[in-house]
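Asks: Here is a sequence with its predicted model. Questions after.
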Amino acid sequence: MHDIRAIRENPEIFDAALARRGLAPMSSDILSLDEERRAAIHAAETAQAAQNAASKQVGAAKAKGDEVEFERLRALVAEKKAEVAAMQARAVALDTELRDKLLLIPNNPLDEVPQGADEADNVEVRRWGTPRELGFTAKEHYQLPAVGAAMDFETAAKLSGARFVVLKGGVARVHRALAQFMLDLHTDEHGLIENITPVLVRSETMLGTGQLPKFAEDSYETTNGWWLIPTAEVTLTNYVAGETVDEAALPMRMCGHTNCFRSEAGSAGKDTAGMLRQHQFEKVEMVTICRPEDAIAEHERMTKCAETVLERLNLPYRRIVLCTGDMGFGAQKTYDLEVWLPGQNTYREISSVSTCGTFQARRMNGRYKPAAGGKPEFVATLNGSGLAVGRCLIAVLENGQEEDGSVTLPAALHPYLGGKTRLVDGKLV
């Protein structure tokens, strides 16, 4: 969420940032509402002071035995009390209106983020690895003979509908091995602390990271008001909601493996074949909470953590910096990692790593106490996939496919598969 003081001090900078997002200027309307809100608060405080003064006079008149004056003042206090209540209610309503407006405005992009309208304007930063020359026509993951019936969309459709999958046998074990491999790498080598968090959260938890109120249709709400998380970013980042942590506790570097749930309301008709875009999927999420001045360096470090997963699995990928028009709502800057998928003959997103500055912290009121003293400051938050497990499974299957219909599995997974190295007809061998 934006700092209203920063908008007051530099409205032109605020509007310029919105323009980079392709949005119309908003500072005038926001500041007009803010001025009305502050005037209402001042009026309520003035009326409250008048009420308090009259209340003291009531007591003095009573002590003097002046019943006429006592009754007059008591009536005045009652009148002032009703007036104060109305003014306070008006001030609260305006404060809520302003907050609701600010909650719908996206984060300001950093100056270094490329200007652009959509994904066509994203900029490739670098590539790693060279796609294999297969020597035969590549198949998509769900077409591979090695997968066979172990990737079962028909049963999933019977149980739940479209965009679900049942994984069985060797495919299920490879999927599990990938998640375990990611967690071990992040905790043993990257210094992240593993967390197992709930997948059902309160509305205020979703609001804190920006999923609400703007993107409610993209998530699932239960009948009793809980929300199914779209990613562990929601739970891990909210650890500091309403908290003030010591500077010595920063940076907080965490990861968590969870089921994730997305309605995909805005992606109708996209990637309907296979398991590339599902309503339920698993992800190993990374979150960092740090001082704002450390956020840019943390963004590079976190992106490298995700890249290391792909490199250890020998999966070719490229790093993309998203343009202003394609960047997420809460991000200041985002790197997407796109893995090579032979079956589609293209790179597809497998991780998105974003630095959000203090944007989320303001929404959730997460602060830190500077070691040198002074007022508590808002923390900075970062999040990124490390990685999406299902998409990583797709990449492993497609990049490891052989002409005989089998799949050769990455050496990094062999210890997690009991020494098995290949997938044949849904079974590990």
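Replies: Structure's in. What do you need? Worth saying up front: this structure is predicted, and the values here are computed from it rather than measured.

Asks: Could you use CA atoms for every contact and neighbour count after this?
Replies: Noted.

Asks: pretty sure Ala44 contacts Val92?
Replies: No. Ala44 lies out of contact with Val92 (CA atoms under 8 Å); the separation is 10.3 Å.

Asks: More neighbours: which of the two?
Replies: Using other CA atoms under 10 Å as the criterion, Ala44 and Val92 rank with Ala44 on top: 21 against 15.

Asks: Tell me the secondary structure at the more buried one.
Replies: The three-state label given to Ala44 by DSSP: H, G, I helix; E, B strand; the rest coil is helix.

Asks: any idea whether the closest residue to it other than its chain neighbours is helix, strand or coil?
Replies: Leaving out its chain neighbours, the residue that sits closest to Ala44 by CA to CA, 6 or more residues apart in numbering is Met87, at 5.0 Å. Recorded secondary structure, Met87: helix (three-state DSSP).

Asks: Next: Leu382.
Replies: Going by three-state DSSP: Leu382 is strand.

Asks: Roughly how far does it sit from Thr46?
Replies: 43 Å (CA to CA, to the nearest Å).

Asks: try this one next to it:
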Amino acid sequence: MLDPTLLRKELQTVVDRLKSRGVDFDTERFNALESRRKAVQTETESLQAKRNALAKQIGQLKAKGEDASAVMAESQAVPVRLKQLEEELAEVQGSLNEWLMAIPNLPHASVPVGGSSDENVEVRRWVPQAGADGNPAPLGFEPKDHVTLGEPLGLDFDMAAKLSGARYAFMRGPIARLHRALAQFMLDLQTNVHGYTECYTPYIVNASTLYGTGQLPKFKDDMFAVSKGGGDDDPKVDEQGKSYAREDQYLISTSEITLTSVARDSILADADLPLRLTAHTPCFRSEAGSGGRDTRGMIRQHQFDKVEMVQIVRPDTSYDALEQMVGHAEKVLQLLGLPYRVMLLCTGDMGFGSAKTYDLEVWLPAQNTWREISSVSNCENFQARRMQARFRNAQGKPEFVHTLNGSGLAVGRALVAVLENGQQADGSIVVPEVLRPYMGGIEVLGD
């Protein structure tokens, strides 16, 4: 959520930066809410001063033995009005917060201005064997796509469609083992080499958690709801006897949600930072806005696996952490031997909560193009403000943390890339060397 203080002090700057994202901020609406807030606070402060003055006057009159009834009657009206003003202020703040919950983050100054992915900027690429055009050299035969390559290995979209419908995958045998090997390799790399703590998280979260990380309210249509908040007759006491409010619940679209939310409603010690967390989870997305794109295969599915990286850091270190996390994702691709490029997203292509994002795009020979396999973002204090996630700084004062998240990597898309880049002319697949220990030493699949 945007900082209301920044809006009050540098409104035009905020308006201009949002405009670079294609968002028109309603300044008239903000100024009207701000005017109401100021009026309520001014009257509140005036009445508080009056209450204090009347209390002093009553004390003086009683000390002199004089009649204080008229002043006491006047003072009794003050708390009633103060209560009304408190409710008015809560209403104004509630309206402002509800509105700001739907406004995206401000782009960092280093983010290129642009309206679409066409204006993203390539930062670097890693291509072990490049052709004349700088892309990976051709395989030397007509490449097959991952669907054709995967079917003999146990990739079964017909079974998935029978069980669940379109945009699901069923895997058995060798390809299921390869999928598992990829996830285990990624987890081991992130924990043993890059210093992340492995976590196991719920796959279902309540609405408050999604508001905190920014999936709600804007992306409600992309979430799978699994339950509605209960009525008054439903139990609202947990196993420890603590009461709680029942909320709508949703399947997670990424474990960024659960990992980032460990800091929700907390004040962390300075010594606790940075937090580096990782988890392998399924992710569930309705793809409501995908418009029929990538309907063939595993590129865009309702259910897919991902190894997620999250860092929760001090504000002055977050951009160093961003570059570090991009390197952590790159290392996965390098060890798998997969050609990729790093793209800096422009303002118009960034995610809702991001201040700066890098995408990693892997080469897919059958499509003869680059496809996103990881997205790494610095959200600065945008999520922390929504979650009330803070730390106690060197001066001992609570301050919002910065949160970062990134894929390390999307397992299904990594599987696609391994199949297509590792294919041989006979349709067999060379298993990347780093995966062979997880595959019982198998070097080639389908030979």
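Replies: Arrived safely. Since the structure is predicted, the reported quantities are computational estimates derived from the model, not experimental observations.

Asks: What TM-score do the two superposed chains give?
Replies: Once superposed, chain against chain, the TM-score is 0.91 (TM-score structural alignment, normalised by the length of the first structure); 421 aligned residues with a CA RMSD of 2.5 Å.

Asks: before we move on, back to that, the residue nearest to Ala44 of the first structure contacts Ala43, correct?
Replies: Yes. Using CA under 8 Å, Met87 of the first structure is in contact with Ala43, at 7.0 Å.

Asks: neighbour-wise, which of those two wins?
Replies: The neighbour count for Met87 of the first structure versus Ala43, taken as other CA under 10 Å, is higher for Met87 (21 against 16).

Asks: Tell me which stretches of the stretch 51-200 of the first structure form strands.
Replies: Along the stretch 51-200 of the first structure, the segments classed as strands by DSSP state E, counting those that start in this stretch run 123-128, 151-152, 166-167, 193-195, 200-201.

Asks: Quick check, Leu236 of the first structure in contact with Met254.
Replies: Yes. With contact defined as CA under 8 Å, Leu236 of the first structure counts as touching Met254 (7.3 Å).

Asks: shared neighbours of these two, anything?
Replies: Common contacts of Leu236 of the first structure and Met254 (CA atoms under 8 Å, 6 or more residues apart in numbering): Val287.

Asks: When those two are compared, which one has more neighbours?
Replies: Leu236 (25 against 22).

Asks: quick one: what's aligned to that one in the second structure?
Replies: Under the alignment (TM-score structural alignment), Leu236 of the first structure pairs with Leu259 in the second structure.

Asks: Can you tell me the element that match falls in?
Replies: helix 256-260 (DSSP states H and E).

Asks: Show me what secondary structure element comes after that helix.
Replies: strand 266-269.

Asks: buried sites along that following strand?
Replies: Ile267, Leu268 (16 or more other CA atoms under 10 Å).

Asks: what stretch of the first structure lies opposite the helix or strand just after it in the alignment?
Replies: The helix or strand immediately downstream of strand 266-269 of the second structure is strand 275-284, counting by DSSP H and E. Under TM-score structural alignment, the match for strand 275-284 of the second structure in the first structure covers residues 252-261.

Asks: go on, stretch 175-192 of the second structure?
Replies: So in the first structure, the equivalent range for stretch 175-192 of the second structure is 171-188, judged by TM-score structural alignment.

Asks: post-alignment, that stretch versus the second structure, mean distance?
Replies: Stretch 171-188 of the first structure: mean distance to aligned residues in the second structure after superposition is 0.4 Å, counting by mean CA distance after the TM-score superposition for the first structure.

Asks: Mind listing residues that contact that stretch?
Replies: 147, 150-151, 192-194, 255-257, 283-284, 305, 309, 386-387, 389-390, 392-393, 412-413, 416-417, 423, 426-427.

Asks: how about a cut-off of 7 Å?
Replies: For stretch 171-188 of the first structure, contacts defined as CA atoms under 7 Å, 6 or more residues apart in numbering pick out 147, 150, 192-194, 284, 309, 389-390, 393, 413, 416-417, 426.

Asks: Among those, which one lies nearest to Arg277 of the first structure?
Replies: Gly390 (9.1 Å; CA to CA).

Asks: Aligned to the closest one, what sits in the second structure?
Replies: Gly390 of the first structure maps onto Gly412 in the second structure, by TM-score structural alignment.

Asks: Repeat that for Ser351 of the first structure.
Replies: By TM-score structural alignment, Ser351 of the first structure lines up with Ser374.

Asks: and that match, how many neighbours does it have?
Replies: Neighbours around Ser374 of the second structure, by other CA under 10 Å: 24.

Asks: That one touches Asp359, doesn't it?
Replies: Yes. If you go by CA atoms under 7 Å, Ser374 of the second structure and Asp359 touch, sitting 5.7 Å apart.

Asks: returning to what we had before: can you tell me which of the contacts of stretch 171-188 of the first structure lies closest to Ala273 of the first structure?
Replies: Gly390 (13.8 Å).

Asks: For the first structure, which segments are assigned as helices?
Replies: 4-9, 11-20, 27-64, 67-103, 153-159, 169-188, 203-209, 233-237, 295-312, 359-364, 389-399 (DSSP state H).

Asks: okay, those helices in TSV with distance to Leu110 of the first structure next?
Replies: Below are the helices of the first structure laid out as TSV (distance: least, CA to CA, whole Å):
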stretch	distance to Leu110 of the first structure
helix 4-9	16
helix 11-20	9
helix 27-64	19
helix 67-103	19
helix 153-159	42
helix 169-188	27
helix 203-209	19
helix 233-237	21
helix 295-312	10
helix 359-364	12
helix 389-399	29
